[in-house]
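# pasting the sequence and the predicted model now:
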Amino acid sequence: MPAPETDRRRAAVLGSPIGHSLSPVLHRAAYAGLGLDGWTYDRFDVDEAALPGFFEKLGPEWAGLSLTMPLKRAVIPLLDEISATASSVDAVNTVVLTEDGRKVGDNTDIPGMVAALREHGVEKVETAAILGAGATASSALAALTRICTGEVAVYVRSRARADEMRAWAERLDADVRVEDWADAAGALRAPLVVATTPAGATDALAASVPEMPATLFDVLYDPWPTALAARWSAYGGAVVGGLDLLLHQAVLQVEQMTGRSPVPLGAMRTAGERALAG
């Protein structure tokens, strides 16, 4: 359980680089909506080498931390406990400091993906496709094990990435077929397509969007929309964006760090959209 509100009033996001992070905007909006006037949420540029030192300085005023790259795996040895969800993908994006001083890690990206899809009406799919095979792809695969009843096709650029995804499939007990990136246009006919690639990587696929696409989940939020998302939407397909993911994983973080629920998703979304527009 998180510590009482009167004792724990600080939280922050750590990573490197970190200046682009929307997390402070979202968490501060949540605190305002919850009436937690004394709570603060900051950002700190911390790399893997500096992480242990940062943890050593955490005092009793700290409620929790959000972690982004490159810290999601580096933090694990510094924790007292991690959840089964985080353990399943060796990635922690949330640390809660408990009343007795323990540091507990979790992964809210995975349930956040599921919640974002559910908000857009996607509860179950028979098959799905993942574009890319990096760290986000493993979390996407873990999320799909909760909603996809059949095979997941993963499109990768190299044999090494293919081997990594096969290993994740075995670990997560997922039904996965690995395909070459050159055939990625074929992925766009799946009931659910999850794009986990960096900005620009899927731009060339926009020309291959079918006339009646189903659902695209593109994890990017800046720049937005991506060329693929814009074409998908123009053809009438449902689009779930990176801001949706960021919001839903942040809601879960706020719940864990503050012990408060429900968290004001609408206020957080408005704050995030304004920040991106600015």
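Good, I have the coordinates.

# use CA for all of it now, contacts and neighbours both
Fine.

# from memory V152 sits against E179, does it?
No. Counting by Cα atoms under 8 Å, E179 is not a contact partner of V152; they are 10.4 Å apart.

# for the chain, what spans make up the strands?
Here the chain has its strands, by DSSP state E, at 10-15, 40-45, 62-67, 81-82, 94-97, 103-106, 128-131, 152-156, 176-180, 192-195, 215-218, 238-240.

# before we go on, here's another structure to hold up against the first:
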Amino acid sequence: MTTRAPDARRAAVLGSPIAHSLSPVLHRAAYAELGLGDWTYERHEVDEAALPAFLGRLGGDWAGLSLTMPLKRAVIPLLDSVSPTAASVEAVNTVVFTADGRRTGDNTDIPGMVAALRERGVEQVETAAVLGAGATASSALAALSRVCTGAVTAYVRSDRRAAEMREWGERLGVEVRTAPWSEAARALTAPLVVATTPAGTTDALAAAVPERPATLFDVLYDPWPTDLAARWSGYGGAVVSGLDLLVHQAVLQVEQMTGLAPAPLAAMRAAGEHALAAR
């Protein structure tokens, strides 16, 4: 049963750089819908060196924190407990402060990815492809462990990255095969393609989109659409965006921090879309 959250609580997103973050827009929209008029959500520029002191200054009026790079791993030694989901990828993006003062860490990116895919009708696929091998790619593998029944092929730029992705696959229970980035166009025929690379990286692949593409999950949201996503949707393929991921992971954060569920997904997405359109 949902219980009413206490008044006058604080939350924030931390990271560096942080000025671009849409988290305040999403969380504030949720507070407005939930009637939490006394709750505040801010953004703070905090790097790894400053994180311990920042946490040490927080009082009992704090409900939780959202974390972005470079803090997702740095925060782990500073917490009292970490969820199995966060531990599986050694990354915490959500800190909740309990009534007894404990700091608990979780990762809502992974279930957020799964929820975003399910919203687009993707419950299960036999195979998948991942473009890239950075931190987001490991979260993508964790999400695919819940969605993909067969092998995942990761397209990467170096032997070191290939080895890292295979290691993540072993940890997460996913059969990971690797291929060089020069062959990335082959990925686009997979039932599910997850693009985890920085802006501009996949632009050259747009011309290789097949005439009947399946589903693309592109984790970027600004600028949007990417060249790859635009071509993909132009051919009638299903596209899941980085905003979809951002909203779904934020929904889970709001529910954990406030104790109120369900969080207002539609209002949060509308606020995010409005903010992006204004940029």
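Structure's in. What do you need? Worth saying up front: this structure is predicted, and the values here are computed from it rather than measured.

# TM-score of the superposition?
Put the two chains on top of each other and the TM-score (TM-score structural alignment, normalised by the length of structure 1) is 0.98; 277 aligned residues with a Cα RMSD of 1.2 Å.

# re the thing from before, could you dump the strands of structure 1 to TSV with mean neighbour count and distance to E170 of structure 1?
Formatted as TSV, those follow (neighbours: other Cα atoms under 10 Å; distance: least, Cα to Cα, whole Å):
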stretch	mean neighbour count	distance to E170 of structure 1
strand 10-15	22	29
strand 40-45	16	35
strand 62-67	26	26
strand 81-82	18	21
strand 94-97	27	25
strand 103-106	23	21
strand 128-131	27	16
strand 152-156	24	13
strand 176-180	18	9
strand 192-195	26	20
strand 215-218	24	24
strand 238-240	21	27
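
# how near is I147 of structure 1 to A267 of structure 1?
Remark: distance between I147 of structure 1 and A267 of structure 1 (Cα to Cα, to the nearest Å) = 28 Å.

# mind checking how far A137 of structure 2 is from A267 of structure 2?
Using Cα to Cα, one gets 28 Å for the distance from A137 of structure 2 to A267 of structure 2.

# who has more neighbours out of the two?
Neighbour count, other Cα atoms under 10 Å: between A137 of structure 2 and A267, A137 has more, with 21 against 16.

# list the contacts of that one.
130-131, 196 (Cα atoms under 8 Å, 6 or more residues apart in numbering).

# also S261 of structure 1?
So S261 of structure 1 contacts E255 (Cα under 8 Å, 6+ apart).

# identify the single longest helix in structure 1, thanks.
The helix that spans the most residues within structure 1, counting by DSSP state H, is helix 242-258.

# buried stuff in that one?
Neighbour counts over helix 242-258 of structure 1 (16 or more other Cα atoms under 10 Å) mark 242-254, 256-258 as buried.

# show me what it is packed against.
In terms of contacts (3 or more Cα pairs under 8 Å, 6 or more residues apart in numbering; DSSP states H and E), helix 242-258 of structure 1 is packed against helix 23-34, strand 62-67, strand 94-97, helix 109-119, helix 265-277.

# ok, 6 Å please
When contacts are defined as 3 or more Cα pairs under 6 Å, 6 or more residues apart in numbering; DSSP states H and E, helix 242-258 of structure 1 sits against helix 109-119.

# superposed on structure 2, what's the mean shift for the helix it packs on?
Superposed on structure 2, helix 109-119 of structure 1 shows a mean distance of 0.2 Å to its aligned residues (mean Cα distance after the TM-score superposition for structure 1).

# elements contacting that helix?
Judged by 3+ Cα pairs under 6 Å, 6+ apart, the packing partners of helix 109-119 of structure 1 are helix 242-258.

# how big is the offset of the helix it packs on relative to structure 2?
When structure 2 is overlaid, helix 242-258 of structure 1 sits 0.1 Å from its aligned residues on average, using mean Cα distance after the TM-score superposition for structure 1.

# burial count for G234 of structure 2?
Using other Cα under 10 Å, G234 of structure 2 has 13 neighbouring residues.

# how much space separates it from L131 of structure 2?
Shown here: G234 of structure 2 relative to L131 of structure 2, a distance of 20 Å by Cα to Cα.

# what sits against R177 of structure 1?
For R177 of structure 1, the contacting residues are A153, by Cα atoms under 6 Å, 6 or more residues apart in numbering.

# aligned counterpart of it in structure 2, please.
Per TM-score structural alignment, the equivalent position to R177 of structure 1 in structure 2 is R177.

# before we move on, what about V95 of structure 1?
By TM-score structural alignment, V95 of structure 1 lines up with V95.

# E99 of structure 1 contacts P4, doesn't it?
No. Counting by Cα atoms under 6 Å, P4 is not a contact partner of E99 of structure 1; they are 7.6 Å apart.

# sorry, back to before: could you redo the strands of structure 1 as CSV and give each row distance to D163 of structure 1?
Below are the strands of structure 1 laid out as CSV (distance: least, Cα to Cα, whole Å):
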stretch, distance to D163 of structure 1
strand 10-15, 28
strand 40-45, 32
strand 62-67, 27
strand 81-82, 26
strand 94-97, 28
strand 103-106, 26
strand 128-131, 15
strand 152-156, 10
strand 176-180, 9
strand 192-195, 19
strand 215-218, 23
strand 238-240, 28
